[in-house]
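K.L.:
Please find the sequence and the predicted model below.
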Amino acid sequence: MGLFTQSVEVECTAAGQPLRVRWQGREYRLAAEPVRWFERRKWWAEDVRAERERGAGMVDHEIWRLQVRLAGRGPLQTLELSHHVETGRWRLIQVGDAALRQTA
């Protein structure tokens, strides 16, 4: 698996669940139910500090693991995305090896 961080566009359902991802000019569609969890951010290593009494989302990141196919066809690929709820920004943080070979 490749680890990095790169901006991606994500189209979501009304409930906020990802449906499609645009990465490097290509559209990937979900092929399975996505999995969501939260991870602790390394706030102690960052220059930006949380303001006093700030609420949820300051310490944890929303992470999604998606099983996708390029344009709804082709081999199944795994992408992990981080979603910053306050800004709506999505970052690709991990990619399965098969997806990396196809984008090279």
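P.N.:
That came in fine, so what should we check first? Numbers count the residues shown, from 1 in each chain.

K.L.:
from here on, contacts and neighbour counts on C-alpha atoms
P.N.:
Will do.

K.L.:
what about the longest strand in the chain?
P.N.:
In the chain, assigned by DSSP state E, the strand with the most residues is strand 60-70.

K.L.:
For that strand, buried residues please.
P.N.:
By neighbour count on 16 or more other Cα atoms under 10 Å, the buried set for strand 60-70 is 61-70.

K.L.:
ok, the nearest residue to Leu79 once chain neighbours are set aside - how many residues close by?
P.N.:
Nearest non-adjacent residue to Leu79, counting by Cα to Cα, 6 or more residues apart in numbering: Val95, 4.8 Å away. By other Cα atoms under 10 Å, the residues close to Val95 number 20.

K.L.:
Check it against this one:
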Amino acid sequence: MKAVQQSVEVHLTPAGALGRLLWQGRAYAIQGVLDQWRYGGRWWRGEAPRDCYLVQAGELVAELHHEDSGGWWLARIQD
């Protein structure tokens, strides 16, 4: 997987599921969550805990991180 580390927009469905990813001016429909986990963060570096998702979004397989503060970022994509 290729590291990206960029802030992205993620829109949820009315039911609260991951629905759409906006990255580099393009929208990707999220077809499914392949894996999900909770990362505690490296507390000694001041990292906050976050939820992580590996998703299929169109032709992308992307690892998304959602911080407890509400921000989303794209950690990695499959290359």
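P.N.:
Done, it's in. Remember, predicted model here, so these are calculated numbers, not experimental data.

K.L.:
Give me the TM-score for this pair.
P.N.:
Once superposed, chain against chain, the TM-score is 0.83 (TM-score structural alignment, normalised by the length of structure 2); 78 aligned residues with a Cα RMSD of 1.8 Å.

K.L.:
Any figure for the gap between the counterpart of the residue nearest to Leu79 of structure 1 in structure 2 and Val55 of structure 2?
P.N.:
Structural alignment (TM-score structural alignment) places Val95 of structure 1 against Ile77 in structure 2. Look at Ile77 of structure 2 and Val55 of structure 2: by Cα to Cα, to the nearest Å, they are 10 Å apart.

K.L.:
same question, Arg76 of structure 2
P.N.:
Arg76 of structure 2 sits 11 Å away from Val55 of structure 2, going by Cα to Cα.

K.L.:
list residues touching both of these two?
P.N.:
With contacts taken as Cα atoms under 8 Å, 6 or more residues apart in numbering, Arg76 of structure 2 and Val55 have 62-64 as neighbours in common.

K.L.:
Next, the contact list for the residue positioned nearest the centre of structure 2, please.
P.N.:
Here the mean C-alpha position of structure 2 is nearest to the C-alpha of Leu64 (Cα atoms, centre = their mean), at a distance of 1.5 Å. Applying Cα under 8 Å, 6+ apart, we find Leu64 of structure 2 in contact with 52-55, 72-76.

K.L.:
host element of it?
P.N.:
Element membership of Leu64 of structure 2 [criterion: DSSP states H and E] is strand 60-67.

K.L.:
what range in structure 1 matches that strand?
P.N.:
The aligned range for strand 60-67 of structure 2 is 77-84, by TM-score structural alignment.

K.L.:
Can you give me the neighbour number for Ser7 of structure 1?
P.N.:
Neighbour count of Ser7 of structure 1, defined by other Cα under 10 Å: 15.

K.L.:
ok, it - contacts?
P.N.:
Here Ser7 of structure 1 is in contact with 89-92 (Cα under 8 Å, 6+ apart).

K.L.:
hmm, try it at 10 Å
P.N.:
By Cα atoms under 10 Å, 6 or more residues apart in numbering, Ser7 of structure 1 lies in contact with 22-24, 81-82, 89-93.

K.L.:
now swap in Ala48 of structure 2 and tell me
P.N.:
Applying Cα under 10 Å, 6+ apart to Ala48 of structure 2 gives the contacts 39-42, 67-69.
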